[in-house]
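J.: model this:
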Amino acid sequence: MQDFRLPDLGEGLPEAELVQWLVAEGDTVSLNQNIAEVETAKAVVELPSPYAGTVQRLHHAAGDTIDVGDVIVTFALEGETVDAAPAAPAEAGKGEAEAEPEEEKATPNLVGYGAAPRKSARPQRRARAARAGASASADTAVLEAAPHDAIVEQPIEQPVERPRSTPPVRKLAKDLGIDLALVEATGENGLITRGDVEAYAGHTGMADAQAAAAASTTPAPTSDERVTRRPIRGVRKATAEAMVRSAFTAPHVTTFQTVDVTATMELVASLRADRSLEGHRIGVMAVAAKAVCLALGRNPSLNAKWDDAAGEIVEHHYVNLGVAAATERGLIVPVVPDADAMTLVELADAIGELAATARSGKTPPAAMTGGTFSITNFGVFGVEAGTPILNPGEAGILGLGTVAKRPWEHQGEIALRDVMTLSLSFDHRIVDGAEGSRFLVDVASVLEQPGRAMLLR
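T.: Next up is the predicted model:
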């Protein structure tokens, strides 16, 4: 028997919420097979199995909050069988085969756990097998209840495997009275999905039973239910704590600049029409990110942090650009490392990858640390300007407003131009108003005339 404890999933986070089990008790798993999804304060993470063997016990249910270091699952390692009850002595000549002690080797895995090489302290037992046409539980009951001289039907050598599914699917099948062994699996690696159970219920005329089961597990709303309460946890809890800490630690100042970005929009259109750049989605966000990297090189106080413990201001000579992403789980800020060393195309690809990963909920905690400056695009929601709050440990964050056609003075005349408002929030302990203004003007000048980027370094 071997316990698996919840590992530290990054940045010293003390706990995680169990989203769902991907295995059930009795399932056989291989080394590094994903066994559960857990949600930390930063991301949803899949936990790989640190052992090859059988899931003996799941210690928590979906929705539980688990402290790092707590036991979450117990395994019986390969070559071991843990019987539910003592077996009666077998008839002479029909005893269980005994395997020679065998050394097992385990390789390191994704979370730093693994079974150490070991030798069995006792002979290993072969798993009990089931009779053809009967369930494993029935056979076990017969074998264990039989007197010493009873004649029991010879079992076949093919062990019965428990159908693979998740706990919610097992509950649905139980509510509908469906034997999962009869359901055809369409999921990955033979996993029975909710759709498989529902399809089986439909084919066998059990749709009404499914509706009844759903009704029995979902309480009907009462007339006085005028509010919905949701627990504060996961990303929402972490975001709230970070924003409060930032707002009441760093004195925020926000300044605005409205800029004619017609030339940037024309550049973006020409790049998207370039067949050699097909597959690279270059947009205003990427151009703004490039402008930020250039402007930070000229205004290093925006690319710094306040180290209260050391009594120092730490300026970074690289740009790890945080990109705020709105997801179903809340706001997260994954980071593009060394963004200042990237070309415009590379930046666009990196930002696109971050956004796709964030929307899927698979951003690892390590990808959301180490940022030196952040950018957020609330313009995608049609918002013109805002006062973004700093990420803790950063001196500045730039907000991009929506691009809209407006009458604008251009070359001495009024013309309809593409216009955007930039919103810069900065830590006034580190950045003076003049420095913040110069940075914002530098960003605006690149967006107004992208060719100016050739003059900056």
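
J.: Please count neighbours and contacts with C-alpha atoms only from this point.
T.: Noted.

J.: was I right about residue 397 contacting residue 375?
T.: Yes. Residue 397 lies in contact with residue 375 (CA atoms under 8 Å); the separation is 5.5 Å.

J.: which one of these two has more residues nearby?
T.: Neighbour tally, residue 397 and residue 375, criterion other CA atoms under 10 Å: the higher count belongs to residue 397, 28 against 24.

J.: what's the helix or strand hosting the more buried one packed up against?
T.: Here residue 397, judged by DSSP states H and E, is contained in strand 396-400. Judged by 3 or more CA pairs under 8 Å, 6 or more residues apart in numbering; DSSP states H and E, strand 396-400 is in contact with strand 373-377, strand 413-427.

J.: got the buried residues for it?
T.: Under the neighbour-count criterion of 16 or more other CA atoms under 10 Å, strand 396-400 has 396, 397, 398, 399, 400 buried.

J.: Looking at those, which is nearest residue 61?
T.: The closest of these to residue 61 turns out to be residue 397 (CA to CA; 39.5 Å).

J.: Next, the structure of the following sequence, for comparison with the previous one:
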Amino acid sequence: MLREFKLPDVGEGLTEAEIIKWHVSAGDKVVINQTIVEIETAKAVVELPCPFEGVVSSLMADEGETVDVGKPIISVDTDEDDASAARGRGAPATRETALADDMVPSPPPESAEGAGTKKPERTPVLVGYGVKLSATTRRPRKSPAAAPSGTAPAVVPSPPPATPAPAPAPSGRVSVLAKPPVRKLAKDLGVDLTGLTGTGPNGSITREDVHAAAAPATGAPEPVVAPTPGYAAIAGAEREERIPVKGVRKATAAAMVASAFTAPHVTEFLQVDVTATMDAVRRLRELPDFAEVKVSPLLLVAKALLTAARRYPLINSTWAGDEIVVKRYVNLGIAAATQRGLIVPNVKEAQALSLPDLAKALAELTERARSGRSQPADLTGGTITITNVGVFGIDAGTPILNPGETAILAFGQVRDLPWVVDGQVVPRKVTTLALSFDHRVVDGEIGSYVLRDVGAMLQDPLRMLAWS
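T.: Below is the predicted model of the structure:
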């Protein structure tokens, strides 16, 4: 039986995903729950398991292709004998068996009339870039009349066409080898790929092939740009790079625009002497409880914000139009820069964790994010966020709220600066904090109290014990 696996909704309201990497090819044997493909949604990279056991018939989407939810992405030949036996026992017809009946005819029962029936033919099909060979099944032509009893039916071949014609490419496929970005470039430049000879691997068509084919059509040579002293002249297709906006980047852009033009942002800044916090970090690293986990200043910043959120619950809430939803739990988001863009996974129920457990949770969260293994559950349900711009050597910024959240705290780099202590100017470890908040929910007074208290706890970490 030929069964199709359709792209599922692996997130909350997912509408499409990009095929990142196939782990199987046509002809491979697969088992149930075997990882077959990696997809990138608007939130994360997800590995999809196979729901069938059998042999891969064809891959129905290319790597790099964006596929709508509900569209078939792979077909698998399962055990046809089991399917036939089930129908023979009177099993009710299902969508899958109907599909099997249409694609692969059931063999007739072994009898005098059915002996020697020719099996369906299988023909190789080109399925896009990479030249994967798969099998599709055709119904054999039936004999015009049944053979006499006791003899095998004669197989009557269909007459050849009068004029041989090339077989058309399968629906939705093209018979040339080219990656999706190359196909798009050819479409934009009006170049017919079927008339090109590829110079890439396995004869695939490259961007250079497309540009070379498009050059004569322009009617005029590329203008020559005088080189600037100290720089090499760049000509042709390399003068610009076009990066498709999709996946995480597309989702982030939409979320940031929606947030910036929906919630009235206010950002306040505070410079803090964090010398005591840096000393505390060094001491924590020496404790057995933190022996197997990385301890950084971000840990104490997170603990300080959790404490402030308990003291001023309004900072950990959501504007819901006709009401404000104050949340007594904290799903603490940590903004993480990854190869696929900015994502904000969050630690669930962070307010209930001990300091060692919080350190472990933060370490695991950031490691999954940077390795591209964050799951949709990691990226949903956040209530308040920290963005650590200090790791990029930045003092401060005006962070944009995550949609649905009321506040975000930016933690700047820790630098040695002159500071007045007991009337004397001395070198101290100093950072800048920036708190953005939704002015519909939080007034300047509450926002100032939260930022002041976070700064006070980082200046003297013992206050976290006193206020917890």
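
J.: picking up where we left off before, would you convert the helices and strands packed on strand 396-400 of structure 1 into CSV that also reports distance to residue 172 of structure 1?
T.: Listed next are those as CSV, based on distance: least, CA to CA, whole Å:
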stretch, distance to residue 172 of structure 1
strand 373-377, 42
strand 413-427, 50
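
J.: okay, these, which one's buried deepest?
T.: strand 373-377 (a mean of 24; mean count of other CA atoms under 10 Å).

J.: Onto which residues of structure 2 does it map?
T.: Using TM-score structural alignment, strand 373-377 of structure 1 lines up with residues 384-388 of structure 2.

J.: And stretch 330-342 of structure 1, by the same measure?
T.: With TM-score structural alignment as the criterion, stretch 330-342 of structure 1 aligns to 341-353.

J.: what does that stretch contact?
T.: Outside stretch 341-353 of structure 2, the residues that touch it by CA atoms under 8 Å, 6 or more residues apart in numbering are 43, 248-249, 252, 306, 329-337, 358, 361-362, 365-366, 369, 374, 378-382, 385.

J.: And for stretch 403-419 of structure 1?
T.: Taking CA under 8 Å, 6+ apart as the rule, stretch 403-419 of structure 1 contacts 258, 259, 260, 261, 262, 265, 379, 384, 420, 421.

J.: Please, which helix or strand holds the second one?
T.: Residue 259 of structure 1 belongs to strand 252-260 when assigned by DSSP H and E.

J.: That strand corresponds to what range in structure 2?
T.: Taken onto structure 2 by TM-score structural alignment, strand 252-260 of structure 1 occupies residues 265-273 there.

J.: Have a look at how far, on average, that stretch is from structure 1.
T.: Compared with structure 1 after fitting, stretch 265-273 of structure 2 deviates on average by 0.4 Å (mean CA distance after the TM-score superposition for structure 1).

J.: Report the buried residues of that stretch.
T.: Buried residues in stretch 265-273 of structure 2 (16+ other CA under 10 Å): 265, 266, 267, 268, 269, 272, 273.

J.: With adjacent residues omitted, what lies nearest to the fifth one?
T.: Distance criterion CA to CA, 6 or more residues apart in numbering; nearest residue to residue 269 of structure 2, sequence neighbours excluded, is residue 434 at 4.5 Å.

J.: For the one you found, what is the corresponding residue in structure 1?
T.: For residue 434 of structure 2, the residue aligned by TM-score structural alignment is residue 423.

J.: Now for that match: which residues touch it?
T.: 254, 255, 256, 257, 385, 386, 387, 388, 398, 399, 400, 401 are the contacts of residue 423 of structure 1 under CA under 8 Å, 6+ apart.

J.: how much space between the residue nearest to residue 269 of structure 2 and residue 201 of structure 2?
T.: 51 Å (CA to CA, to the nearest Å).

J.: Check residue 359 of structure 2 too.
T.: 47 Å.

J.: How about residue 178 of structure 2?
T.: In terms of CA to CA, residue 178 of structure 2 sits 10 Å off from residue 201 of structure 2.

J.: before we move on, what about residue 356 of structure 2?
T.: 52 Å.

J.: Tell me which of those two has more neighbours.
T.: Higher neighbour count among residue 356 of structure 2 and residue 201: residue 356, with 17 against 12, using other CA under 10 Å.

J.: The strand or helix carrying the more buried one vs structure 1, average offset?
T.: Here residue 356 of structure 2, judged by DSSP H and E, is contained in helix 355-370. Its aligned residues in structure 1 lie a mean 0.9 Å from helix 355-370 of structure 2 after superposition (mean CA distance after the TM-score superposition for structure 1).

J.: Check the offset of the strand holding residue 397 of structure 1 from the chain's centre.
T.: 25 Å (CA atoms, centre = their mean, to the nearest Å).
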